[in-house]
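> Pasted the sequence and its predicted model underneath.
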Amino acid sequence: MVESDPRRSIPRTDTLLALPEVIAAGETLSQTTIKTIIAEVQSVVRAGEISVAEVAPTIISRLGSRSASSLTPVLNATGILVHTNLGRAPLSPAARQAVLDASGYVDVEMDLVTGKRSKRGTGAKAALLRTCPTAEDALVVNNGAAALLLAVTALRGRGSAVGSATGSGLAYGSTAGPDLTAASGTAVVSPTDIIVSRGELIEIGAGFRLTDLMTTTGARLHEVGTTNRTHLTDYANAIGPESASLLKVHTSNFRVEGFTSTVEVSELRGLADEHNLPLIVDLGSGLFTHDDVLPDEPDIDAALRAGADVVIVSGDKLLGGPQAGLILGRSDAVQRIATHPLARAMRTDKLTLAALEATITHTGNPVHDALHIDPDELRRRTGTLAEAVGATVVPHDGRVGGGGAPGVPLPGWAVELPEDCAAVLRTGDPAIVTRVHQGRCLVDLRCVPAAEDDRIAAAITRVLDSRHD
């Protein structure tokens, strides 16, 4: 007689839903979430990975450990400050509190004194202008790509009349379409060409290219110079009736070395004035002012002083805040961008505005702290960790990461472990992401809060002990 498959006795879904622990979980988790977890466990037992007797305990355990989202908090032990795969900049304590405070009803678009509607993001804007007084105005959108898209769409140069050397042309910043008629009856062309150096055509993560982004606006990229050398005359020779703007992009994720030449913002300013073209500068990395630790990294203040009409940066890179696109510059240029119809589609939410304002107005920025960490303190912490787990300290250079300063080392140290420790640490509790390099697992504490050192030591000890069992 053939024995019955024990998997036939898997408890029914309605039976599992009636468990007291499952009913209690329904106070915080939706029924859809609970049913999904039950179905997942039932599938696991059907696959023979656990026994029927383990079904109920496994479901109860999963419900109890279910976090608010599927995102797993990790400790960044890679030495990379702005790690795109780990969410870029970690928020400061003040920014986290601001997000919590703004998570309910807030006066994001209301004047509480008058009870009337007000403008969104006034607090964040005021904080930006106080921090960067060189800027006349500022606008916050949902990310850096959106900021660039808006800028090249809204800011257009003069253009010229087709078939007429004396046509009236478009005013600076016009968003009008291509089929206009001048007072003389001559058709006027809406300028479409964005003049940019070939050495500044950037592809960022996941194959996303800024060039593709800009051409979706109907603009054309007029590439000038070569990959390694671009001169002012290259820009000058490219300017014509269809020129819309001059664009300079900071190569924040790569470097070209050797026989090179680039054109400074101050040089482009003269050319922009001569031809009545807007000068857009995309810095990306987000430094407000010069930082001696990153001497070659451009900053917002310097770019504006050099003559940029608008400067674009990301909020979640070296600025150390939430994902956002910041546009700072001349008031007429920023207002032209802010009133463009696309700006509504790219506006940011109350949580981002709150986190951004708190990041700018408070101290204790984790990215800034990691960049300026005391080397003696870092060496001491690394040595203490190595001694606690019986490992070795090795020199290790940290990096800024996707946020800027490509190739610039941040000298430091790491604890060296066997390479196979990396996966176990990464999937443990706490989840610790390390750097795997040349057959080694390297634990760099630069971006790890000192309060977490003991947890890391305990996790490494468990991993090393399990290798000896």
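Noted; the coordinates are in hand.
> make it CA atoms for all contacts and neighbour counts henceforth
Will do.
> where along the stretch 1-150 of the chain do the strands fall?
Along the stretch 1-150 of the chain, the stretches classed as strands by DSSP state E, counting those that start in this stretch are 74-77, 80-82, 110-111, 116-117, 137-141.
> quick one: contacts for residue 44?
By CA atoms under 8 Å, 6 or more residues apart in numbering, residue 44 lies in contact with residue 50.
> ok, second structure coming up, stack it against the first:
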Amino acid sequence: MSPNPAGTRRPPSVERLLAHESAAGPIAAHGRSAVADAVRAVLDAVRQGRLPLGDEAALLDAAATRLAEEARPSLRPVFNLTGTVLHTNLGRALLPPEAAQAVAAVMTQAANLEFDLDRGERGERDSHVEALVCRLTGAEAAIVVNNNAAAVLLVLNALAMRREVIVSRGELVEIGGSFRVPDVMARAGCRLREVGTTNRTHLSDYDEAIGPRTGLVLKVHPSNYAIRGFTAEASEPELGRLCGERGVPFAIDLGSGNLVDLAAYGLPPEPTVQAALRHAGCVTFSGDKLLGAVQCGLIAGRRDLLARIRRNPLKRALRVDKMTYAALEATLRLYLHPERLRERLPTLRLLTREAADIRAQAERLSGPVSDRLRDRAAVTVEPCLSQIGSGALPVETLPSACLVLRPPPGERKAGAWLKGLAATLRGLPTPVIGRVSEGALRLDLRTLEDEDGFLAAMAVLAPP
């Protein structure tokens, strides 16, 4: 139907449409005011020629569609089939059921967030997880803030404001969103003192740089890159001894926040918080990466250093809410039962899936997916490589399997076809997010546990 031309019949009034029998359902669902606003928007579009002037039922259908689109949440679950387990843009770690239940329990009623139930007086927020963090890592004290960048900022500002912070030139990293370590230092009020070169930094470089203006020595775990070849770096034990001898605090920014020996699970090794704390006065790390919990940043370390950090005014600005503490506590408690950790912690479970099991899953799904994409794509099963993501083990990969969607025979505009198919999958009721590579859309199944939900989402495309 073509847009309404000038001089033809006039659109009905808003009140007339609201009185129509088809308006009863939308009004019950969304309220009279919202339906009236949607009707006005539809009528405006008709008058401007952007919509055809249909009958009253059609106009109300257009208003109902508009209301449904407006009511759809912006933040929605998706199927992450990109091959990156801890995908920053897709929410990083999946929470275990215990964490979700703990969050639900404190969301809708008051909780003892800053209230000591034993003493009947004001308490400290960090007390809900501090003992657990110390038990699991060997730290003397712990602090929680809203992410690891905030943890680094707080440590720098509290321990080295207006003083020098010594960092190896090869550790001045940039992570997602153009977030750079030197910029954080500047915002923290510290002066950066670079030592060594991009690929080689020796203990003597640190020793020569330490002086009366030194506030902190910081070691940053590389994120999203690795330097190989002719390299050298001062070890954490060496730096810990040097800083102890010179009376300078030593901090390590671990980033990912690993609490277990990944090699014991058949994964590439990654530094643990426990090992770092043997040599550093404080360690910063994330909650929503390898730790497998909610987004937050943790600072663990010596009691005297963390007391200084806790007194910093920025601590209040960077604090987290009761839901974060509830999710973090519930996740940390899973680590107290290491025999079942692989089964109960989603991040570890996904990272340790066997390639053969993923391949078998791909074979099961290839037929149904091919049916749903009938004549629209050629579907095959192929091996692929997953990555951990979020800066953890940036050059290591995990063997996996994927569904490969290629253009059907005779398709001449492969690039446009790929973009169109990717957009179609993103537009499903539960969006499916894959990755485009080598002329195909690849759906890596390492992170797919809900097969039935995936097939239900794909069923919208075509009847089986």
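Sure, I can see it. What you are looking at is a predicted structure, and each value in this text was computed from that prediction instead of being measured.
> Any idea what the TM-score is?
TM-score for the superposed pair, counting by TM-score structural alignment, normalised by the length of the second structure: 0.84. Supporting figures: 425 aligned residues with a CA RMSD of 2.8 Å.
> before we move on, back to that, who wins for proximity to residue 198 of the first structure among the strands of the stretch 1-150 of the first structure?
strand 80-82 (26.1 Å; CA to CA).
> Can you check which part of the second structure that closest one sits on?
Counting by TM-score structural alignment, strand 80-82 of the first structure pairs with residues 84-86 of the second structure.
> Same question for stretch 200-210 of the first structure.
Using TM-score structural alignment, the match for stretch 200-210 of the first structure in the second structure runs over residues 171-181.
> Can you give me the buried ones in that stretch?
Applying a neighbour-count criterion of 16 or more other CA atoms under 10 Å, one finds 171, 172, 173, 174, 181 buried in stretch 171-181 of the second structure.
> Take those residues and keep only those in strands.
Within these, residues falling in strands by DSSP state E are residue 174.
> from the buried residues of stretch 171-181 of the second structure, which single one is nearest residue 119 of the second structure?
residue 181 (41.8 Å).
> Looks like the closest one contacts residue 174 (just checking).
Yes: under the criterion of CA atoms under 8 Å, residue 181 of the second structure makes contact with residue 174 at 6.6 Å.
> how close does residue 85 of the first structure get to residue 322 of the first structure?
In this view, residue 85 of the first structure and residue 322 of the first structure are 15 Å apart by CA to CA, to the nearest Å.
> cool, residue 225 of the first structure as well?
Separation of residue 225 of the first structure from residue 322 of the first structure (CA to CA) stands at 35 Å.
> and those two? which has more neighbours close in?
residue 322 (28 against 19; other CA atoms under 10 Å).
> show me the contacts for the more buried one.
Applying CA under 8 Å, 6+ apart, the residues contacting residue 322 of the first structure are 89, 91, 315, 316, 352, 355, 356.
> And residue 136 of the second structure, what's its match in the first structure?
With TM-score structural alignment as the criterion, residue 136 of the second structure pairs with residue 131.
> Pick the most deeply packed of the strands of the stretch 1-150 of the first structure.
The highest mean neighbour count among those, using mean count of other CA atoms under 10 Å, belongs to strand 80-82: a mean of 27.
> ok, back up a step: distance between the ends of the match of stretch 200-210 of the first structure?
8 Å.
> Next: stretch 91-108 of the first structure.
End to end - CA to CA - stretch 91-108 of the first structure spans 20 Å.
> Now do the SS call for residue 446 of the first structure.
Using DSSP: H, G, I helix; E, B strand; the rest coil, the structure places residue 446 of the first structure in coil.
> in terms of contact, does it touch residue 373 like I think?
Yes: the pair residue 446 of the first structure and residue 373 qualifies as a contact (CA under 8 Å) at a distance of 7.2 Å.
> These two: which is more packed in?
Neighbour count, other CA under 10 Å: between residue 446 of the first structure and residue 373, residue 446 has more, with 33 against 16.
> roughly how far apart are that one and residue 315 of the first structure?
21 Å.
> Can you list the buried residues in the lengthiest helix in the second structure?
Identified as the longest helix of the second structure according to DSSP state H is helix 355-372. Within helix 355-372 of the second structure, the residues that count as buried by 16+ other CA under 10 Å are 355, 358, 359, 361, 362, 363, 365, 366, 369, 370, 371, 372.
> Specify which member of those is nearest to residue 388 of the second structure.
Using CA to CA, the buried residues of helix 355-372 of the second structure come closest to residue 388 of the second structure at residue 355, 14.6 Å.
> counterpart of the closest one in the first structure?
Using TM-score structural alignment, residue 355 of the second structure sits opposite residue 375 in the first structure.
> residues contacting the equivalent of residue 309 of the first structure over in the second structure?
Aligning on TM-score structural alignment places residue 309 of the first structure opposite residue 281 in the second structure. By CA under 8 Å, 6+ apart, the residues touching residue 281 of the second structure are 249, 250, 251, 301, 302, 305.
> Residue 227 of the first structure too?
197, 198, 199, 200.
> Now render the residues you listed as JSON lines, adding distance to residue 268 of the first structure.
Listed next are the contacts of residue 227 of the first structure as JSON lines, based on distance: CA to CA, whole Å:
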{"residue": "197", "distance to residue 268 of the first structure": "12"}
{"residue": "198", "distance to residue 268 of the first structure": "16"}
{"residue": "199", "distance to residue 268 of the first structure": "16"}
{"residue": "200", "distance to residue 268 of the first structure": "15"}
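> Of those, which is the most crowded?
Counting neighbours by other CA under 10 Å, residue 197 leads the contacts of residue 227 of the first structure with 26 neighbours.
> which residue packs closest to that residue, ignoring adjacent ones?
residue 224 (4.9 Å; CA to CA, 6 or more residues apart in numbering).
> Map that neighbour across to the second structure for me.
Using TM-score structural alignment, residue 224 of the first structure pairs with residue 195 in the second structure.
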